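> The following block contains a protein sequence and its predicted model.
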Amino acid sequence: MTKADPVATARELVVERFPQARQAWLAGSVVLGLATETSDLDIPVLLDAVEVHRETLRYRGWPVELFVHTEASIHQFLALDLARRRPSLARMISTGVPLVSGTAGDGVRRECAAVLAAGPGFLDAVGLAYARYTLTDQLDDLAGGAAPPVRDAIAFDVWRGSAELLLACAGRWTGTGKWLVREVQALDEDDGSDYANRLHDGLHEALDGRPDALTVVADEILQQAGGRLGDGFYLNAPPLQRAES
């Protein structure tokens, strides 16, 4: 079954569901030229007043994800995304196709574009040490040998931890799933490196019981952060919350 044009469909949905929307944007894979057969329509919506929420539905044959916000909630979510180093909302709004005519929402879009371009900055010393320690521990587990189900889970953690540390060392955004891969690919494109393919190939070899290639690339990334960190690692616990009497 051929789906209707995504932009026209998204615009029709916004008019139907949110006639008072100041602006809305069609974002995600269908806009970036990365759509697959199962891609959905990601639509952040900006209103003056609304119960902020996320909603999943189907419309005109398309799966749809709605992200319904006020300007205040967008600012709040931008801060949350910055803290976790994943620019989900900033990317959707700044790269999305506007669906409502007029200039309302242009300021929010510019702010999101600035956040996306600036990146999350570099990890502080504590965050970097913890990332090094975690990946070091995972590599020790990978080298120790385990039954295939456990080994495969460890190999995936090494792949993910290596990709996240690589991006952190470059002061770049990270992501989950496909977006983690895309962020590493973007770094490769900018730097002329080949980490995305090397991590991919290393993971597949590790899942086949051959962890050497994945270990090599993980150690190369660790060297950018100061190398493996095991003995001597020290981390203070966060302050305990005192119970109210």
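It's in.
> going forward, measure contacts between C-alpha atoms and count neighbours the same way
OK.
> Tell me which other helices or strands the longest helix along the chain touches.
Identified as the longest helix of the chain according to DSSP state H is helix 148-169. Helices and strands touching helix 148-169, by 3 or more C-alpha pairs under 8 Å, 6 or more residues apart in numbering; DSSP states H and E, are helix 125-144, helix 178-191, helix 195-207, helix 212-225.
> Spatially nearest residue to the residue nearest the centre of the chain (excluding sequence neighbours)?
For the chain, the residue nearest the mean C-alpha position is G175 (2.1 Å; C-alpha atoms, centre = their mean). For G175, ignoring the flanking residues on the chain, the nearest one in space by C-alpha to C-alpha, 6 or more residues apart in numbering is R86 at 5.3 Å.
> Any buried residues in the longest helix of the chain, and which?
151-152, 154-169 (16 or more other C-alpha atoms under 10 Å).
> try stretch 71-79
Quick answer for stretch 71-79 (16+ other C-alpha under 10 Å): E71, S73, I74, H75, F77, L78.
> quick one: the fifth one and P63, what's the gap?
F77 sits 23 Å away from P63 when distances are taken as C-alpha to C-alpha, to the nearest Å.
> before we move on, the earlier item: nearest to T36, out of the helices and strands packed on helix 148-169?
helix 178-191 (12.1 Å; C-alpha to C-alpha).
> Provide the contact partners of the closest one at residue level.
For helix 178-191, contacts defined as C-alpha atoms under 8 Å, 6 or more residues apart in numbering pick out A163, E164, L166, L167, W173, T174, G175, S193, D194, Y195, A196.
> putting a second one here so we can go through both:
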Amino acid sequence: MTAINKMKPIKAAQQFIQKWFPDCQAALLAGSVTRGDATETSDLDIIVFQRNILSSYRESLFDFGWPIEVFVHNETSYKQFFETDKKRARPSMPRMVYEGIILKNNGLIEGIKKEAKELLDIGPDEWTKETVDLKRYFITDTLDDFMGCENREEVIFIASSLAELTSEFVLRINRKWIGASKWVYRSLKDFDQEFANRFVDAFDLFYKSGDKSKVVQLVNDVLEPYGGRLFEGFSLGKIRSGGKSNDK
């Protein structure tokens, strides 16, 4: 089946469920096709709730003209993924469930969607001061490497690390969800469109011209309200008298 006559995503997903999971309790179509930002290479993300499986699993295949990622859960296994996503502050599973289009439902989906929305609304746990200081230290160290590096090949990868650390800091310090890959920009945009534009402009200028000034200013501005760069006085793992750790 060619891309020109590829089956509509919802129809393909419905037929996939009928073919492979006819006895499932519920199913959802999630991902880019449901958000309206699918591309020619997008796949179908399908979540299935099947009572008679012992543990959750993920499988990739082609069917009905589409690459398909299927995530199969029983009535409780999804909860572990919700909890794991909350701890890592990347709500992949809750977001898929909440945004998902219902393909089949025996009454199970409403409760799971409610759980997903509540988790998304609450946001990730607040960072402790120790965590904030630790992240400031790592950003400072990476920024120093970025500023001092004169090797073009190496500094490209340092810039990538700096962008990841800085975006994480901005989002987590404000108790917002983070993301990876394309979700870094999407998460920043959801938080603050103006800041997201500034972030992209700064790194875009560096990658195009080698000009580091806007990146350096951006990172300094991000850290400044929380004490600025951190190097002198930072300690990790030092044992004080009495046997107590001085971890930060």
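That came in fine, so what should we check first? All values reported here derive from a predicted model rather than from experimental measurement.
> Got a TM-score for the pair?
Remark: TM-score between the superposed chains equals 0.90 [TM-score structural alignment, normalised by the length of the first structure]; 233 aligned residues with a C-alpha RMSD of 1.5 Å.
> Pull the contacting residues for G175 of the first structure.
Contact analysis of G175 of the first structure by C-alpha under 8 Å, 6+ apart lists R85, R86, P87, V181, E183.
> ok, those residues vs D208 of the first structure, which is closest?
Set against D208 of the first structure, the nearest of the contacts of G175 of the first structure by C-alpha to C-alpha is V181 (20.7 Å).
> Tell me the residue in the second structure aligned with the closest one.
Residue correspondence to the second structure (TM-score structural alignment): V181 of the first structure is matched to Y185.
> next one: D137 of the first structure
For D137 of the first structure, the residue aligned by TM-score structural alignment is D141.
> what do you get for G96 of the first structure?
The alignment partner of G96 of the first structure in the second structure, by TM-score structural alignment, is G100.
> Could you do G121 of the first structure as well?
Using TM-score structural alignment, G121 of the first structure sits opposite D125 in the second structure.
> do you know how far that match is from F191 of the second structure?
When D125 of the second structure is compared with F191 of the second structure (using C-alpha to C-alpha), they lie 16 Å apart.
> And G233 of the second structure, by the same measure?
Distance from G233 of the second structure to F191 of the second structure, by C-alpha to C-alpha: 32 Å.
> neighbour-wise, which of these two wins?
F191 (17 against 5; other C-alpha atoms under 10 Å).
> Grab the nearest non-local neighbour of A131 of the first structure.
L165 (6.7 Å).
> oh sorry, the question was meant for F156 of the first structure
What sits nearest to F156 of the first structure in space, not counting adjacent residues and going by C-alpha to C-alpha, 6+ apart, is L203, at 6.9 Å.
> V70 of the second structure now?
I46 (4.8 Å).
> For the one you found, list the residues it contacts.
Contacts of I46 of the second structure (C-alpha under 8 Å, 6+ apart): A13, A27, L28, L29, A30, I68, E69, V70, F71.
> go on, D141 of the first structure?
Per C-alpha under 8 Å, 6+ apart, neighbours of D141 of the first structure: I154.
> What's the separation between it and S101 of the first structure?
Per C-alpha to C-alpha, D141 of the first structure is found 55 Å from S101 of the first structure.
> Same check on D194 of the first structure?
From D194 of the first structure to S101 of the first structure the distance is 42 Å (C-alpha to C-alpha).
> okay, now the residue mapped onto G33 of the first structure from the second structure: neighbour count?
Using TM-score structural alignment as the criterion, G33 of the first structure maps onto G36 of the second structure. Using other C-alpha under 10 Å, G36 of the second structure has 8 other residues around it.
> Next one: G36 of the second structure from E99 of the second structure, what distance?
The spacing between G36 of the second structure and E99 of the second structure, counted by C-alpha to C-alpha, is 11 Å.
> circling back to that earlier point, against the second structure, where does the longest helix of the first structure fall?
Using TM-score structural alignment, helix 148-169 of the first structure pairs with 152-173 in the second structure.
> can you tell me the mean distance of the matching stretch from the first structure after alignment?
Here stretch 152-173 of the second structure, set against the first structure after superposition, deviates by a mean of 0.9 Å using mean C-alpha distance after the TM-score superposition for the first structure.
> And the contacts of that stretch?
124, 126-127, 132, 135, 138-139, 142-143, 145-146, 149, 177-178, 184, 187-188, 191, 203, 207, 219, 222.
> dump the residue contacts of I102 of the second structure.
Residues near I102 of the second structure by C-alpha under 8 Å, 6+ apart: A26, A27, L28, L29, I109.
> can you do 7 Å?
With contact taken as C-alpha atoms under 7 Å, 6 or more residues apart in numbering, I102 of the second structure is in contact with A27, L28, L29.
> S60 of the second structure now?
By C-alpha under 7 Å, 6+ apart, the residues touching S60 of the second structure are I68, E69, V70.
> thinking again about what came up before, filter the contacts of I102 of the second structure by whether they're kept in the first structure.
Contacts conserved in the first structure for these, counting by both residues aligned by TM-score structural alignment, their matches' C-alpha atoms under 7 Å: A27, L28, L29.
> So which of those wins on neighbours?
Neighbour max across those (other C-alpha under 10 Å) = A27, 29 neighbours.
> Between D194 and S101 of the first structure, which is the more surrounded one?
For D194 of the first structure versus S101, neighbours defined as other C-alpha under 10 Å are more numerous around D194 (13 against 9).
> any idea how far the more buried one lies from V184 of the first structure?
From D194 of the first structure to V184 of the first structure the distance is 9 Å (C-alpha to C-alpha).
> And G119 of the first structure, by the same measure?
As for G119 of the first structure, its distance to V184 of the first structure is 14 Å (criterion: C-alpha to C-alpha).
> before we move on, what about A146 of the first structure?
Relative to V184 of the first structure, and taking C-alpha to C-alpha, A146 of the first structure is found at 28 Å.
> Check V158 of the first structure too.
The spacing between V158 of the first structure and V184 of the first structure, counted by C-alpha to C-alpha, is 15 Å.
> ok so, going back, of A146 and V184 of the first structure, which one has the most company?
Using other C-alpha under 10 Å, the more surrounded residue of A146 of the first structure and V184 is V184, with 25 against 13.
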